[in-house]
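Asks: return atomic coordinates for the entry below.
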Amino acid sequence: MSLGTSARLPRPAHMTRSIPQALAQDLPSFSFEFFPPKDDAAEAHLWEAIRRLEKTRPTFVSVTYGAGGSTRDRSVRVTERIARETTLTPLAHLTCVGHSVSELRSVVGAFSAAGIRNILALRGDPLGGPGQEWVRHREGLDHADELVALVRTLGAFTVGVAAFPDQHPESPSLDADAEVLVRKADAGAEYAITQFFFTKEAYLGLRDRVAARGRDLPIIPGLMPVTNVKQLARMTQLSGQPVPDAVASRLEAVADDPAAVREVGVEITTELAQELLAEGAPGIHFITMNRSPATLRVWDNLGMTAAQ
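Replies: This is a model prediction of the structure:
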């Protein structure tokens, strides 16, 4: 089905559900994050996970860009397919990386044609991935707050942004991270989703610093159930922060037993999610790594209720 054809079809209610309105409900939200598959076989695996998780009726689901915006086309295509072929509410990721303002407008237009009204506006990792120097596109944008402002001029979109409880790798301080998040809110962001983290204190610190600056911005914790020990090194590289010793030691103690690692990973995520919800977090955003079993175990442990 072409975008032009889909744009003329009636919009199912799930496609235009407002994420900020869902966050304002009494029950906590829960949502899932996927990454774009690299090939057709991986895409088939992804859709198996999506269909399993669809049955839980999450508040929304999102599809990331790859490092440096490398998977933009596949990310856009998968997000549009979720909008057209499932009952799920898609949150479209959009980054500044490697894109001119004209290209960003075009991507937003494609999302709009597919009935997508919720966008997560990100600066994104530098070309080449984390740790490389950030270089803006010569006709593009430099910061996420600029992208938020642009999207808000392009139609009736809700806009979310990223937050960093453990400090952004390029940030001089946790206070600076809070100030950046406030600027995003000032530009029109209505909620934030965090990078993954492992301690309640990291989340509460960020939330309190933002509140101290006069902003009542819903901040959704992003949690990733660890399913193998090799993920730990990758997590450190992606986040720029070490995995806490208390977490690493629990996983390394069972490193030779893959089933036990998965079990401990589910336990760690369940415990942290329970603590965060008890502290008033508006929901939980599960970073699935395109796999459903561990996420479904945590969801079941939390006794979460399907979105209405």
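
Asks: contacts, neighbours, all on C-alpha from now
Replies: OK.

Asks: show me where the protein has its strands.
Replies: Using DSSP state E, the strands assigned to the chain run over residues 29-34, 60-63, 90-95, 118-122, 158-163, 191-196, 219-223, 283-287.

Asks: any chance you could list what contacts the second one?
Replies: This points to strand 60-63. Residues outside strand 60-63 that contact it (CA atoms under 8 Å, 6 or more residues apart in numbering) are 19, 30-36, 75, 78-79, 88-93.

Asks: can you list the strands of the chain in CSV and add mean neighbour count and distance to Arg209?
Replies: Below are these laid out as CSV (neighbours: other CA atoms under 10 Å; distance: least, CA to CA, whole Å):
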stretch, mean neighbour count, distance to Arg209
strand 29-34, 23, 23
strand 60-63, 24, 27
strand 90-95, 27, 25
strand 118-122, 25, 21
strand 158-163, 26, 12
strand 191-196, 21, 14
strand 219-223, 26, 12
strand 283-287, 24, 19
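
Asks: one more, please, to line up against the first structure:
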Amino acid sequence: MSLISHYKDSRCAISFELFPPKTAQGLESLADNVRRLCEFKPSYFTCTYGAGGSTRGTTLSVLAKVREITNLPVASHLTCVGSTVEELESYLNEATAQGTDYIVALRGDPPKGTEEFVAVEGGLRYANELVELIHSKFSNLGIAVAGYPEVHQESPDAKTDLENLKRKVDAGADIIITQLFYDNIDYFRFRDRCVAAGINVPIVPGILPVTNFKQAQRIATMCKARIPYDLEKAMDATEDADEQFRIGVEHARMQTVNLVENDVPGIHYYVLNKSDAATALLDGLQLVS
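Replies: The predicted structure follows:
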């Protein structure tokens, strides 16, 4: 099933993002959570990998396990960081051989301790180059790219950021999955700007349920995601872990309802290898746009 075909009907397509666990116990726990998440009939799962490609092999193992459990399509993240074109092609060949269906193509963050991304000799500098490589040599793989409703933190302005996104789409991307955001107005403005710029692929909002205030603050700092005043005030008003979880899940649930009411093609949930928050916010919802 092609990646873009998940977004062709009236159902709001759901997908979940995982990351490679570090232990055998973590993998077992992940498998249990994947089974729980399947209750919501996701279209596919994605899996990230560690900085600089440090867990690429584990990523493919996780995706193989997910496919075994669910019989659903799976997507591997892939970045340009620390890799030559030859190494990227080698990974793509291995991913294809192991049954990976889609690639989330990213430039990747600069290595820790550095401020500027520098391509290795024989490597790629931009995500659109990676998309072009996949599209031209691995046309069987669906391609997702990242979009930034609040503008990528390295971009000088929104216009430049949007131009970079259009280059990725023009190079062959099938869909855009957005960076997490906590105020839907940021997504809607971004979507409108994409349409005005001639970007006509599905723009899938990315949602991360906040389950504690410290987590919210840390993520906001790391991803430059603005936390709405009401959410910040409510979570800061209590130190009770269960209450903070309830507040964060309810906020993500309201985001979900509002997004579906405004005809999003799907929603991508960053679940941090857990299922409690996603299960709580999705329970009982009819995700039909």
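
Asks: hmm, back to that, relative to Val148 of structure 1, which of the strands of structure 1 is closest?
Replies: strand 118-122 (5.8 Å; CA to CA).

Asks: how big's the offset between that closest one and structure 2?
Replies: Strand 118-122 of structure 1, aligned to structure 2 and superposed, deviates on average by 0.9 Å (mean CA distance after the TM-score superposition for structure 1).

Asks: tabulate the strands of structure 1 in TSV, adding columns for distance to Asp208 of structure 1.
Replies: Listed next are the strands of structure 1 as TSV, based on distance: least, CA to CA, whole Å:
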stretch	distance to Asp208 of structure 1
strand 29-34	20
strand 60-63	26
strand 90-95	26
strand 118-122	22
strand 158-163	13
strand 191-196	14
strand 219-223	11
strand 283-287	17
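
Asks: for the stretch 101-250 of structure 1, just list every one of the helices.
Replies: Using DSSP state H, counting those that start in this stretch, the helices assigned to the stretch 101-250 of structure 1 run over residues 101-113, 144-152, 174-187, 200-212, 230-239, 245-252.

Asks: picking that back up, out of the strands of structure 1, which gets nearest to Pro242 of structure 1?
Replies: Smallest distance to Pro242 of structure 1 across the strands of structure 1 (CA to CA): 11.7 Å, for strand 191-196.

Asks: which residues of structure 2 does that closest one align to?
Replies: Using TM-score structural alignment, the residues of structure 2 aligned to strand 191-196 of structure 1 are 175-180.

Asks: outside of that stretch, which residues touch it?
Replies: So stretch 175-180 of structure 2 is contacted by 3-4, 143-149, 169, 201-208, 225, 268 (CA under 8 Å, 6+ apart).

Asks: re earlier: of the helices of the stretch 101-250 of structure 1, flag the one that's most buried.
Replies: helix 144-152 (a mean of 22; mean count of other CA atoms under 10 Å).

Asks: once you drop chain neighbours, what's closest to Ala119 of structure 2?
Replies: Spatial nearest neighbour of Ala119 of structure 2, excluding adjacent residues (CA to CA, 6 or more residues apart in numbering): Arg125 at 5.0 Å.

Asks: ok, the one you found - contacts?
Replies: By CA under 8 Å, 6+ apart, the contact list for Arg125 of structure 2 reads 80, 107, 117-119.

Asks: returning to what we had before: mean deviation of the match of strand 191-196 of structure 1 from structure 1?
Replies: Once the two are superposed, stretch 175-180 of structure 2 sits an average of 0.6 Å from its aligned residues in structure 1 (mean CA distance after the TM-score superposition for structure 1).

Asks: could you find the closest non-adjacent residue to Ser292 of structure 1?
Replies: Closest residue to Ser292 of structure 1 apart from its sequence neighbours, by CA to CA, 6+ apart: Ala49 at 5.2 Å.

Asks: also Ala149 of structure 1?
Replies: In this structure, Ala149 of structure 1 finds its nearest non-sequential neighbour in Ala187, 5.3 Å apart by CA to CA, 6+ apart.

Asks: my guess is that neighbour contacts Asp145. True?
Replies: Yes - if you go by CA atoms under 8 Å, Ala187 of structure 1 and Asp145 touch, sitting 5.8 Å apart.

Asks: Arg51 of structure 1 matches what in structure 2?
Replies: Superposed on structure 2 with TM-score structural alignment, Arg51 of structure 1 falls opposite Arg35.

Asks: then Val97 of structure 1?
Replies: Match for Val97 of structure 1 (TM-score structural alignment): Val81.

Asks: ditto for Pro172 of structure 1
Replies: Using TM-score structural alignment, the partner of Pro172 of structure 1 in structure 2 is Pro156.

Asks: could you give the number of residues near its match?
Replies: 10 (other CA atoms under 10 Å).

Asks: separation between it and Val145 of structure 2?
Replies: From Pro156 of structure 2 across to Val145 of structure 2, the span is 20 Å (CA to CA, to the nearest Å).

Asks: same deal with Arg226 of structure 2?
Replies: With distances taken as CA to CA, Arg226 of structure 2 is found 21 Å from Val145 of structure 2.
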